[in-house]
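*Asks:* Pasted the sequence and its predicted model underneath.
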Amino acid sequence: METLNKKKDGYSSRFGLLMVMVGGSVGTGNLWRFPRLVCTYGGAFVIAAVVSLLIIAIPLVMVENFAGRASRHSAPGAFRDLLGSKWTIMGTFATLCYFMMHCNYTVILAWVVRYLFMSITGSYFGVEDKLELFTNVASADWGTAVCWLVPMALVFFCTNRQGFLEKTAKFIVPIMLVILVGLACYSMTQPGAVEGLKYSFGFEFSELLNANIWIQAITQDFWSLGSGTMLCVTLSKYSAKKEDIVVNTNVQGFGDISFAMLGTLVVLPCIFTFAGSTEEALELAQSGNNGVTFVGLTNLFETLPMGRVIGTLFFLSLAFAAFTSIIAVTTVFAGPFIDMGWSRKKCIAGAIFFQVLLGFPSFMNQDILTNQDTTWGFGIFIGGMFSGILAMKFGARKMREKFINPVSDRKITRAFDIKAGYIAPIVSGVVLLVWLKDAIGWDEQWWNPFRTESVGTLLFQWAAGFVVAYFFAKKFNKDTIGVYYDPDKEEFPEIPERIMDEV
């Protein structure tokens, strides 16, 4: 009887659930994009990021946590069960966006792993032209291919059972935290580090009126926490019936931004201490994610005391961040097919195979990677709108009063109804339109669907994605097993036995 009681929940502990959620959210953007934006926009960006986290990102993730637990399905099945079969396409398209975005992300993992080994051996130390070195590493190099395929094989062993996913997250996330805390302590003790942080975090209140800072902050929150990706729909379908949604979601949100702040305390002191001047530090910080990480920081690691050790630990934490994100997205993409009764191992293997297959063009050509990253990265704002529509149509008030608050120690107020059902989807749409407007200026042939970063390529690929999602949604409507949500029972259903079998 004791054994049966222990197998009642999909996660072995609350800590395990939180590590999976935080590990799925924390990615490379926490350690390279967030610090770069702090350096560019100062403390105003940090304030905007926290505000948008509270008003937009966390409410959307809370909706997605509710949807997974209420339906006990991944996103397509959740939209089907909670709103009706005609809405399944929303969950399907959002899942597709998240998957496509991460197909090229696996290639970035390969770059990071390659640089991890180069840090261990010191092989980039003494190389004068580190931009050329990065170009060679990122241009279909055989060594990078090994650093791509081996970690992707490891993803299978970490995800072919739900319990393995939890154990992996419980191992990696705390280690990543310890490494970053250690690196931050080291960086902060370097001469001039404090002055650099003062420069980076300082701001004038008038800067909070800068719309671009808010756009960047909201975008960072979406890409980092995973709002609109349906990540938490899949992960929460395994959570216990009475697991605290409010506290868990807030821990996930602030855990994610805490990792980003740690990354900032690691990167910015190094840049400002060892760059020749403030102007040089700013130029490096604003040189783009790849410029900061694979060119600028590797140059700086050469000048640091114990530079090889620091570089190794930095790229190890970066590799851990990328790896935990990839094991999460593999589970998310496999989820709808598992819901149809397919073998979990086969679904996971298929998800890995297609990540490699669809990521191969990005591995061969950085322009294709840029195209795919832009297209599907902005596509998750569509997913944000869909999560907001779910809250609006199901009823954010009903969601809050009948489901979320009864299982949560910390109660959410009526403000959630407005934030989740109105503010979040509207802001998601506005931010997407702003990015599309800006994209018109990126390319004179903005209408051309065959350009790298044109509005035309975004709209064309999204349209193709909706066509694919339409046909898959019909399949999911027909073959997704079970309807566990009962509208006559205003409580979360127990975890079905067939889901427990995955654990």
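*Replies:* On my side now, so go ahead.
*Asks:* For the rest of this, base every contact and every neighbour count on C-alpha atoms.
*Replies:* OK.
*Asks:* Could you report the neighbour count for Ala396?
*Replies:* Residues lying near Ala396 (other CA atoms under 10 Å) number 23.
*Asks:* again with Lys198
*Replies:* Lys198 sits with 12 neighbouring residues when counted by other CA under 10 Å.
*Asks:* Name the residues of the host helix or strand of Trp462 that are buried.
*Replies:* According to DSSP states H and E, Trp462 maps onto helix 455-479. Buried residues in helix 455-479, defined by neighbour count with 16 or more other CA atoms under 10 Å: 455-459, 461-462, 465-466, 469-470, 472-474, 476-477.
*Asks:* tell me what it is packed against?
*Replies:* helix 75-83, helix 88-121, helix 366-394, helix 424-440 (3 or more CA pairs under 8 Å, 6 or more residues apart in numbering; DSSP states H and E).
*Asks:* Out of these, which gets nearest to Ala184?
*Replies:* With CA to CA, the closest approach to Ala184 among those belongs to helix 88-121: 18.4 Å.
*Asks:* In the closest one, which residues are buried?
*Replies:* Here helix 88-121 shows 88-120 as buried, counting by 16+ other CA under 10 Å.
*Asks:* Measure how far stretch 487-502 is from the centre of its chain, please.
*Replies:* 27 Å (CA atoms, centre = their mean, to the nearest Å).
*Asks:* And the contacts of it?
*Replies:* 7-10, 69-72, 161-163, 237-242, 344, 402-403, 484-486 (CA atoms under 8 Å, 6 or more residues apart in numbering).
*Asks:* Which of the residues you listed are buried, as a PyMOL select command?
*Replies:* Of the contacts of stretch 487-502, the buried ones can be selected in PyMOL as follows, counting by 16+ other CA under 10 Å:
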select buried, resi 8+9+10+69+70+71+72+161+162+163+237+238+239+240+241+242+344+403+484+485
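*Asks:* putting a second one here so we can go through both:
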Amino acid sequence: MSSQSSTQGAALAPEKRETFSSRKLFILSAIGSAVGLGNIWRFPYVAYENGGGAFLIPYIVAIFCAGIPLLFLDYAIGHRYRGSAPLSYRRANRKTEIIGWWQVLICFVIAIYYAAIIAWAAMYCWYSVTKAWGNDAEGFFYGEFLNTADTVGVSFDFVPNVFFPMLIVWIFTIVIMVAGVNKGIARANAVFMPLLIVMFLILVVQSVFLPGAIDGLNAFFTPNFDALQNPAVWAAAFGHIFFSLSVAFGIMVTYSSYMKRKSDLTGSGYVVALANSSFEILAGIGVFAALGFMAYNANSSVDSVVSGGIGLAFIAFPTIVSAAPFGALIGVLFFGSLVFAGLTSLISILEVIVAAFQDKLGWGRVKATLIVSIPVAVVSLLLFSATTGIYLLDTIDAFVNQFGILACALVMVIVFGSGLGMLPKLAKHLNRHSSIKLGTGWMVLVGGIGPAVLAYMLINEFQAKITEQYSGYPAWFNGVFGWGLCGLLIVVAGLISLIPWSKNSKLEDPEYDQHQQNVQAEAVPETVSKEY
């Protein structure tokens, strides 16, 4: 009889949430999420355009005044409430579930075009060997490679050069996701991140010995201290670090929910933030050394060749590859780095979506991954392997990945700061097992400076978008895939939050209740708050 009772008890016991097996694997995964395409192609350009070496001053201020404090907020919510973004927010307050779904849908949109850029980079690894672009890197990219349509719109004329690499990217990513947090995500980051660092270090060493490299480095590091008087430069620094650390995406909420109960949250956060920034500085050195060579080879100034984003990666760097000694190796290292950086970020983005539906509908890992990931992959392939994919990518990235995320982040910090007044409770949670303690300063940064900076950035972004049609695209196109999509995400997030949770979902956290009992039984040192 007792055996039967024991069996029933085991059957009713809640399944424990999967966790990273070690702090090192969490840190590698968090760094893998933070280090993405933007670190390599965005930071060097932003720094150059905003004062060069002087930009490092507002950049460092932004790290410690906005980036790390908001990163800790994500950590506190995810680790304290032990769920995906929607479940964690709901456990904090049932009215805030919509914020979680808003972040999930933003990740959905980013995932569908992020895979396309990874596929481009993978193809350009091979093109670096063959120098397929010839003497016209720009014409090759938009013409022969993307086969870009002459008219802005939506078509389903597929481009094989993009479709098949994207298909491979999605299959590879889904296999990793199906394997789970430890066997899939953690192991993938444990392999990809060291490879990324080694490849980029080799690239940097090669680049700094190219003729003209010193001119590129001078352009990158020479400080223009007059720029520090411009508020736009400070806004650029805060804006970059905000996106760079992947805060308010739901990513760090989800990842921190997989950390063990007694984890050093703040210590881990500082390691992640500083590792991310170190990689950005390294990227700046490698990229500008190469651009210096490009200017030297073209007998022009660095000003005339510098660019950011897609232009840097798929137009400027192929030109460097064609002219530089050992150019093929430089190309393989650069585009290979983009592939690895992109994959680690795509995995983290997709995990936000999978974990959310896994929690909401009570699905198992494999079922949730397949049901969520396959439709995402299909939409991605339909929209971004077509001849109009570049137009969609450009517009959606400009609106959702900036305007939408800023709005969501602003709502989040206001709600958890002024609205619910939860910052003291979250600070105590962060402090319990952390090596670096937080106090009033953290609450002021998150509840005061955070909303002010985000509001300023959001207003500037809004003004920029309504002043003129983005990229000169038709008004209907920006209206549908820009403003319309941003608004649609909020509406759909509200509708999903109204769907009842599965009976298998754990709206309360049994693990936390048990942990509370363990905490009360422990002898807590007087220097540590007893409130968890």
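*Replies:* Right, received. Where do you want to start? Quick caveat, the model's predicted, so the values are computed rather than measured.
*Asks:* re the thing from before, of the helices and strands packed on helix 455-479 of the first structure, which is nearest Asn210 of the first structure?
*Replies:* Here helix 424-440 is closest among these (CA to CA), at 13.8 Å.
*Asks:* That closest one vs the second structure - mean distance after superposition?
*Replies:* Superposed on the second structure, helix 424-440 of the first structure shows a mean distance to its aligned partners of 1.4 Å (mean CA distance after the TM-score superposition for the first structure).
*Asks:* Quick check: strands, which of the contacts of stretch 487-502 of the first structure are part of them?
*Replies:* Secondary structure assignment (DSSP state E) places none of the contacts of stretch 487-502 of the first structure within strands.
*Asks:* would JSON lines of the helices and strands packed on helix 455-479 of the first structure with distance to Leu313 of the first structure be doable?
*Replies:* Shown next, in JSON lines, are these (distance: least, CA to CA, whole Å):
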{"stretch": "helix 75-83", "distance to Leu313 of the first structure": "36"}
{"stretch": "helix 88-121", "distance to Leu313 of the first structure": "8"}
{"stretch": "helix 366-394", "distance to Leu313 of the first structure": "26"}
{"stretch": "helix 424-440", "distance to Leu313 of the first structure": "35"}
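*Asks:* so what corresponds to Gly55 of the second structure in the first structure?
*Replies:* I think there's a mix-up here, since residue 55 of the second structure is Phe and not Gly. When the first structure is aligned by TM-score structural alignment, Phe55 of the second structure is paired with Phe45.
*Asks:* Now do the same contact list for the residue nearest the centre of the second structure.
*Replies:* The centre of the second structure sits closest to Ser246, judged by CA atoms, centre = their mean, with a distance of 4.2 Å. Counting by CA under 8 Å, 6+ apart, Ser246 of the second structure makes contact with 33-34, 252.
*Asks:* Which of those has the largest number of neighbours?
*Replies:* Met252 (31 neighbours).
*Asks:* residue in the first structure matching that residue?
*Replies:* So Met252 of the second structure corresponds to Cys232, using TM-score structural alignment.
*Asks:* and what of Cys486 of the second structure?
*Replies:* Under TM-score structural alignment, Cys486 of the second structure pairs with Trp462 in the first structure.
*Asks:* related to what we said a few turns ago, the helix or strand the match of Phe55 of the second structure falls within - contacts with which helices or strands?
*Replies:* Element membership for Phe45 of the first structure (DSSP H and E) is helix 43-52. For helix 43-52 of the first structure, the packing partners by 3+ CA pairs under 8 Å, 6+ apart come out as helix 33-41, helix 193-201, helix 211-225.
*Asks:* Now tabulate those helices in JSON lines and tack on distance to Gly288 of the first structure.
*Replies:* Shown next, in JSON lines, are these (distance: least, CA to CA, whole Å):
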{"stretch": "helix 33-41", "distance to Gly288 of the first structure": "8"}
{"stretch": "helix 193-201", "distance to Gly288 of the first structure": "17"}
{"stretch": "helix 211-225", "distance to Gly288 of the first structure": "14"}
